[in-house]
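> Predicted model follows, preceded by the sequence.
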Amino acid sequence: MNSEKTSKFIVIEGLEGAGKSSAISLVRDFIEKHTGTAPVCTREPGGTPLAERMRDLVKIADESDPLCDEAECLLLYAARAQLVANVIKPALTRGEWVLGDRHNLSSLAYQGGGRGLMDLVEVVSHATLGEFKPDLTIYLDIDPELGLSRAASRGELDRIEKQELAFFERARGTFLSFASKDDSIAVIDAGQTMAEVHKDILALLQSMEW
């Protein structure tokens, strides 16, 4: 690998309990060693003051006014549009690397596959993002039952994490379907030990031409 600075947008994806946080830390350190500069780190939904407020609307359940599936989808894309326009694209233009905790693939999987709103997701995705996409997406694949068990052990679950198992099974199937058709999406077996997962991620990063 060379040390020439060329901005890249890398995203970590996965179901709840897949180990995204530790993977993000690993990739962040790799990017900093590779480029000499820490990447701009983002999370979705969120990442800007306004987008963080939208995150709260999506994550927090209000029994008096349940968030409908279509509104959830639109809020997520509104937050994503803010983040891309105000953080991600400006950083890439400056020559900085960006490391994202989730991006558009999550909406395709969760709202498209999980909620059954793929037609809406694809229309809104095209309208808000056009052809913009990550240079690399690392999808941490895990059996939903195992992932949810891990997530529950961390503490109280949010509104999304409380969805039925079938929702996450549909989401996983959608993640894998898109990965099978897109060379920029790499699948890592997240059911392994953390050490094994990290070894596979590093091997992936080291094998790529940057």
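Received it, and whenever you're ready, just let me know what you need.

> Only C-alpha atoms from now on, for both contacts and neighbour counts.
OK.

> Contact partners for the most centrally placed residue in the chain?
Most central in the chain under CA atoms, centre = their mean is residue 102, positioned 1.4 Å from the mean C-alpha point. Shown in contact with residue 102 (CA atoms under 8 Å, 6 or more residues apart in numbering): 11-14, 43-45.

> okay, now the one to match up with it:
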Amino acid sequence: MTRRGRFITFEGTEGVGKSTQLKTAARTLEALGIDCVVTREPGGTPMAEAIRDLLLAPRDEPVNETTELLLMFAARAQHLHTRIITELNAGRWVLCDRFTDATFAYQGGGRGVAEDRIAQLETLVQGDLRPDQVIVLDAPVETGMTRARHRGELDRFEQEAVAFFERIRATYLRRASADPTRYQIVDAARELDAVTADVAECIRHLVSTAV
């Protein structure tokens, strides 16, 4: 019987280097002989990517907070049930750029959606599936936004005010402090080599304790 793979998510505000550190994690796992896949949210399948485009595109029409929340979970349901669970059941480790912690942070902390509403959708869509490890890349908001602006044109979320991202960061840190076994905070404001070394060590530790 194939052993289930591990599910590792990378979280954080804009510009903290999630994409870069997902590559670090994948390289580390591959060097240890572990088969893995890298994906992202919202997105990860053709249909979920189409929903991502709807969510991120700047638009004149105001987006209702409930619309945004339901679209996030619609993309997640498709991603989870057509890709993530299949990969995990095949024994592959799944590395995901954001998952439901991002919804608690962005739609909960950022938009002010009640956490019990998010939790109800989390249970509906995911059942009891949760990430095995959440790596939170943390940096001051201004640091991250400066990096994000250097990447090019900002999407609908990246155009929000600094206070929006301060609430998001605070939500991430609060969730991580409430469950320090499952969450690992990495200081992403440092030089890239230091961040990369910490992420690689997180992954090696997780492999060493996997059963």
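Okay, I see it. The structure presented is a predicted model; accordingly, all values stated were derived computationally and were not measured.

> Can you pull the TM-score for these?
Once the chains are laid over each other, their TM-score by TM-score structural alignment, normalised by the length of structure 1 reads 0.93; 205 aligned residues with a CA RMSD of 1.5 Å.

> Just give me the match in structure 2 for the residue nearest to the centre of structure 1.
In structure 2, the residue matched to residue 102 of structure 1 (TM-score structural alignment) is residue 98.

> Please report how far that match lies from residue 70 of structure 2.
As judged by CA to CA, to the nearest Å, residue 98 of structure 2 and residue 70 of structure 2 stand 16 Å apart.

> Residue 21 of structure 2 now?
Counting by CA to CA - residue 21 of structure 2 and residue 70 of structure 2 are separated by 28 Å.

> Among the two, which residue is more densely surrounded?
Neighbour count, other CA atoms under 10 Å: between residue 21 of structure 2 and residue 70, residue 21 has more, with 23 against 13.

> Which element, helix or strand, includes the more buried one?
helix 18-31 (DSSP states H and E).

> To what extent does that helix diverge from structure 1 after superposition?
Following superposition, helix 18-31 of structure 2 is found to deviate from structure 1 by 0.8 Å on average (mean CA distance after the TM-score superposition for structure 1).

> and that helix, which stretch of structure 1?
So helix 18-31 of structure 2 sits over residues 20-33 in structure 1, by TM-score structural alignment.

> Show me the contact partners of that stretch.
12-14, 37-39, 97, 99, 101, 140, 198, 201-202.

> Pipe those residues into a markdown table and attach distance to residue 124 of structure 1, neighbour count and secondary structure per row.
Formatted as a markdown table, the contacts of stretch 20-33 of structure 1 follow (distance: CA to CA, whole Å; neighbours: other CA atoms under 10 Å; DSSP: H, G, I helix; E, B strand; the rest coil):
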| residue | distance to residue 124 of structure 1 | neighbour count | secondary structure |
| --- | --- | --- | --- |
| 12 | 22 | 25 | strand |
| 13 | 20 | 27 | strand |
| 14 | 21 | 25 | strand |
| 37 | 34 | 14 | coil |
| 38 | 32 | 17 | coil |
| 39 | 28 | 23 | coil |
| 97 | 26 | 25 | coil |
| 99 | 23 | 26 | strand |
| 101 | 20 | 21 | strand |
| 140 | 25 | 24 | strand |
| 198 | 34 | 19 | helix |
| 201 | 31 | 21 | helix |
| 202 | 34 | 15 | helix |
